[in-house]
Structure formats: C-alpha cells, structure tokens
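Asker: attaching a predicted model along with its sequence, questions to come.
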Amino acid sequence: GKVCVIGGGVVGFNAAQMAAGLGADVTILDRNPEVLERLGYYFESRAKTRFANAANVAECVAAADLVIGAVLIPGAAAPKLVTREMLSTMRPGAVLVDVAIDQGGCFETSHATTHAEPTYVVDGIVHYCVANMPGAVARTSTYALNNVTLPHMLRMADKGWKDALRSDAHLAAGLNVWNGRVTYKAVADDLGYDYCPMEEALA
C-alpha cells in the first residue's frame, strides 16, 4: 500500500513510523528542509521524503491508498492542502485521515466526525476526520497527558504561575488567555480579538 503523510512533525513522524513498520510504501511531505533531512536520516530507505509544494502534494495524493493529513500551524487554522479536485485523481476506496481536523482540517472536503460515526465518503474516497482521535484510547491518552503535564502543574504550584512561566519559555508559550485578553498573536488575529503581548501578561 502507498501511504502519503503530509506534515513531518510529531504526528506525521509517528504515522510514518507505523506505516513503514507495516511494510507500506511511505512518502512524507514537509516544507522544512531540516525536518526532511532529519526524517531522511531516521527512515533511510524505509520512507521517502519530498518537499511539500503543490505539485508534489498532488502527485503523492494521486498515487496514495492512504493520505494522512498531519499539518499544524500553532494557533491558526490548518491550510487546505488537498482540494476536492484532487479526489478525482485518487483510486476509488482510498482513504483520507485528517488529523488536523481539530484545527479545521487540511483537506477541503473534511468535516469533523465522531467515534460513533467516524467515516463518510466523498467522490468515492473514504474520509476519517474524528475530532480528538486520542479519545479512542481514553485511558491510555489520559495517562500520557498526565505524565507530561504534571511536572508543569507542580512547578506552577511551587513558584506561582507567573514565575513558572518566566523561568520556562516553553511553558510560557502555552499561555493563550490572560485577564480576558488573548496572548497568542495567531489566535487573536485569526479570531479578531485584541492581542495582549506575553510580556505584558507576565509583568
């Protein structure tokens, strides 16, 4: 089977790893040359990497039995990289999995589905667009989430939230709203809210 993974971040990497482990013919597309280089070193001959431009996306999607959309722009809606016109180039019964559905989806024909009714068909192509996919393994995903968030919660409890955020840039990047104002510029711009710089919130 041919698997096309659009996006080489955490989700895309893990999807490609699973597909390659099952013996699929995997192609990963990304716009960041450093990401492509890192993925190339890791997968070697087990997966191909290509730069994610319109022509390469269209070619990869047309050949794929499974397309996994793993594109994320932090704080903003996902770009629509697979158009409805591209569906006509795919094999009937091919599958699109839109992991970016929580950010609006990266396929033009995507709309959110549920675990109760996870799929629908458009132009002969099966779409799987379940919002909050980790909810399928709720207990496991809860343990995983707790393991990575608990140290941060303890740090905030010990230092207070402002000092904890001042001492950890990664934790500070997680602040989205302060005192009723949006502190994440992409979210504020996308939704039309007033933007409050992080420095002001932590002052």
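Answerer: Cool, the structure landed.
Asker: going forward, measure contacts and count neighbours with C-alpha atoms only.
Answerer: Noted.
Asker: run through who's touching whatever helix or strand residue 17 lives in.
Answerer: Using DSSP states H and E, residue 17 sits in helix 10-21. For helix 10-21, the external contacting residues (Cα atoms under 8 Å, 6 or more residues apart in numbering) are 3, 5-6, 25-28, 39, 46-47, 68-71, 99.
Asker: another structure for you, compare them:
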Amino acid sequence: MIIGVPKEIKNNENRVGVTPAGVIELIRNGHSVYVQATAGEGSGFSDEKYTKAGATILPTIEEVYATAEMIIKVKEPIASEYNLIKEDQLLFTYFHFASYEPLTHAMIERKAVCLAYETVERPDRSLPLLVPMSEVAGRMSIQEGAKYLEKPLKGRGILLGGVPGVRPAKVLVLGGGVVGTNAAKMAAGLGADVTILDTNLARLRYLDDIMPANVNTMMSNEYTIRELIPSHDLIIGAVLIPGAKAPNLITRDMLKDMKPGTVLVDVAVDQGGCIETCKPTTHEDPTFIIDDVVHYCVANMPGAVPYTSTQALTNATLPYAIQLANKGWKQACADSNELKLGLNVVNGKVVYKGVAEAFNLEYTPVDSIL
C-alpha cells in the first residue's frame, strides 16, 4: 500500500503521524511511505532521518494526498485539506467528528474512508489509540493548571502544593478514566489536595486503592459538583463518551459560585467539552476569562510536547496501521472488531452511531458495508 504522512497544519500542532521507526516497520511489511518535507521537524525528526528509514520526501501536502492510498495523521483534516482528500482514500487519524459538524459533512462529501483513532475499541471497552494522548493530556492539565493559577496569569495566586504552614491548592477532577487518573496522579505528586469524581463505583474503589492519601474519591452527580466547586482552585474536565459529545457537567450558572481566579482545564474540549463555557483555544492563545474564572481549553494539548507525544502515539497506532496496510481497510476491519469500531464515515455514509446522533444524520450499520 502507498502510505502518506502529511505535515500537520493545525495551529501549533507539532506532532507527526509516524516516526522514522514506524516508517521502517511499514517498509519491512512491503509498503511505500511518502512523507511531506519538514513534517517531522516539530517532533525532532528531520527529513534525513525519514530518508534513512526508507521514506520518500515529497515537497507539498498536495503531492502527499495525491499519491497516497492511506493517509496517517494526528489531527483531523482542516478546511484547507478537505478538497485534497480523494474518494475511497483511507484516513487514519483523530477525527472527533461529534464535536464539529462541518468536518463530518466534508468527509461525507469527499466519500473518504475515515477510521478514527478515538473509537478503536478493545473488548474490555478500553480505547488503545486514545490512551497515550489521554495520558499526556491528563498530566499536562495539571502542569498548565498550576501555571495559570499564578497571579500574573489571572489565577488565584496559589501554589499547587502549598508550603509548610500554608495549605495546598484544592484540585477537582471530573472523571476517573485515563485522563482523570493521570491528572490526579500528577496533582497528588505535587502535593495538592485532590478529589476525583466518577459515576462508576467500581472505578472509584479501584482509584481509592491505588491513589495516595491526598486523593479522595466521590460519586459524581450535579449536587456533589455544586457542593465542591466553591472550595476548589483548579477543576479538570476529564469526561469521555467514546465517539459522542461530552456532557456538560459544569454549567454557565456554576461560574458565579467559584472563587475569582479559579482555573478550569477542559481536556474534553475536542469532544465538545464538559464545561459549558469552554470553546476550543490554541497554544498560541490558550485561555480566556468569564466571570473572573480562567478557562484553558486547548484542543490539542499533547501538541505542546510533540517529541513525547509522537513517539507515544506511534507506539500505539503502528500495529493497527500495519494491519490496515497489509490487508486493506475492508478486510482488516472484517477481521478485527477493534478496527471496525474505528470506522466513522465510509464512502459518504455515517457508520458510527454516536456521530449520526450528534447531528441527526442517517446511520448506516457498519456491518452492511463490510
């Protein structure tokens, strides 16, 4: 198969879809890899490294899309890429369709085969291609939250871990999945007073067993959230419903109950966000303030640490990419239920129920196209 790796052009996105190590493995399996010039530079991988790995460097994004049968990316295509996508072309990347209707309609119109990292799902309901970036984003949410709690950045002026004789910051984590667990670990490690909420009692029991003594667990519901937000300094939104829009757990009216300078970090923003007042921001302009509450809503948080993120992502995606390239997408998805669940839009049809429901579109069962 002919595989293309374009340069990411989303604002301040420095990751790349495949590392040179990944290129070597794809070529060993008999495939050709075409990488756009400078695609890996932001992650620390020069064109020379890709050439040594066996890839062919193409000068423009147009040539990469025109040449490739399968495109491996990191982030969803943006508007300037839509017309480059060909009918039947396989796109293997994060899409987060349910949070952005224009992208969904564009991919339907282009009749591409869109296999989304975020909905590839194992039998145990885990999301193997979302996990590495969720780990990065969860840990980063505390780094960024701690920074924006500083007074010059309009935060409360509180040190996350406190010092002897002064209490630490109170951190509230909404969601006990991969993002929430990593956020809680980082916050606890810095000495914060952490509370993590989830609706799954079994998960809360597990977290209660593994977390240090400065992490408390509570059942998540609106009453509990309203009770806790006035006393917390940093609130992390870490809720995920695979392939669907995240629910609003923090509503607009709750902001008035928060202390001035409270910081909200919505890691779920690329799935629509779990904080009603959040809207996607960029690393260039990451925050905004509503009712004296600082909102950090960067939609590609791991893009700020691309060297770590790109390697972590390729570690997870490469085995699936090899399956798709070796067998072709249709056979690979027929053979692997994990990959089949990754299909969202295929040849103009929406085949993932969460996406169809988000925009009231016609749903086509995926088995009918395999």
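Answerer: Sure, I can see it. None of the values given here were measured: they were computed from a predicted structure.
Asker: if we can go back for a sec, can you say which of the contacts of helix 10-21 of the first structure are buried?
Answerer: When these are checked for burial by 16 or more other Cα atoms under 10 Å, the buried set is 3, 5-6, 25-28, 39, 46-47, 68-71, 99.
Asker: so of the residues you listed, which ones are in helices?
Answerer: When those are checked against helices (DSSP state H), the matches are residue 39.
Asker: among the buried ones among the contacts of helix 10-21 of the first structure, which two are most distant?
Answerer: By the measure Cα to Cα, these have their two most distant members at 46 and 99, which lie 22.4 Å apart.
Asker: in the second structure, which residue range corresponds to the top helix by length along the first structure?
Answerer: Counting by DSSP H, the longest helix found in the first structure is helix 138-159. Per TM-score structural alignment, the counterpart of helix 138-159 of the first structure in the second structure is residues 306-327.
Asker: cool, and stretch 78-95 of the first structure?
Answerer: Counting by TM-score structural alignment, stretch 78-95 of the first structure corresponds to 246-263 in the second structure.
Asker: can you give me the helices in the stretch 51-200 of the second structure?
Answerer: According to DSSP state H, counting those that start in this stretch, the stretch 51-200 of the second structure carries its helices in the segments 61-67, 79-82, 101-110, 131-148, 178-189.
Asker: same list, these, but as a markdown table with distance to residue 290 of the second structure and mean neighbour count please.
Answerer: As requested, those are exported to a markdown table (distance: least, Cα to Cα, whole Å; neighbours: other Cα atoms under 10 Å):
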| stretch | distance to residue 290 of the second structure | mean neighbour count |
| --- | --- | --- |
| helix 61-67 | 39 | 19 |
| helix 79-82 | 29 | 12 |
| helix 101-110 | 26 | 18 |
| helix 131-148 | 14 | 23 |
| helix 178-189 | 24 | 24 |
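Asker: closest to residue 334 of the second structure out of the ones you listed?
Answerer: Using Cα to Cα, the nearest of the helices of the stretch 51-200 of the second structure to residue 334 of the second structure is helix 101-110, at 21.5 Å.
Asker: against the first structure, where does that closest one fall?
Answerer: Mapped onto the first structure using TM-score structural alignment, helix 101-110 of the second structure spans no residues at all.
Asker: same thing with stretch 215-231 of the second structure?
Answerer: So stretch 215-231 of the second structure sits over residues 47-63 in the first structure, by TM-score structural alignment.
Asker: for residue 81 of the first structure, see how far away the nearest residue to residue 83 of the first structure once chain neighbours are set aside is.
Answerer: Using Cα to Cα, 6 or more residues apart in numbering and skipping residues adjacent in sequence, the residue nearest residue 83 of the first structure is residue 108, 5.0 Å away. Distance of residue 108 of the first structure to residue 81 of the first structure, given as Cα to Cα, to the nearest Å: 7 Å.
Asker: and residue 66 of the first structure, by the same measure?
Answerer: From residue 66 of the first structure to residue 81 of the first structure the distance is 15 Å (Cα to Cα).
Asker: then residue 96 of the first structure?
Answerer: Distance from residue 96 of the first structure to residue 81 of the first structure, counting by Cα to Cα: 12 Å.
Asker: which of these two has more residues huddled nearby?
Answerer: Legend: neighbour count by other Cα atoms under 10 Å for residue 96 of the first structure and residue 81, higher for residue 96 (26 against 19).
Asker: can you give me every residue that contacts that one?
Answerer: Each residue near residue 96 of the first structure by Cα under 8 Å, 6+ apart is listed here: 66, 67, 68, 69, 125, 126, 127, 128.
Asker: can you do 7 Å?
Answerer: 66, 67, 68, 126, 127, 128 (Cα atoms under 7 Å, 6 or more residues apart in numbering).
Asker: what of residue 50 of the first structure?
Answerer: Contact analysis of residue 50 of the first structure by Cα under 7 Å, 6+ apart lists 28, 29, 30.
Asker: which one in the second structure is aligned with the last one?
Answerer: Residue 30 of the first structure maps onto residue 198 in the second structure when the alignment is built from TM-score structural alignment.
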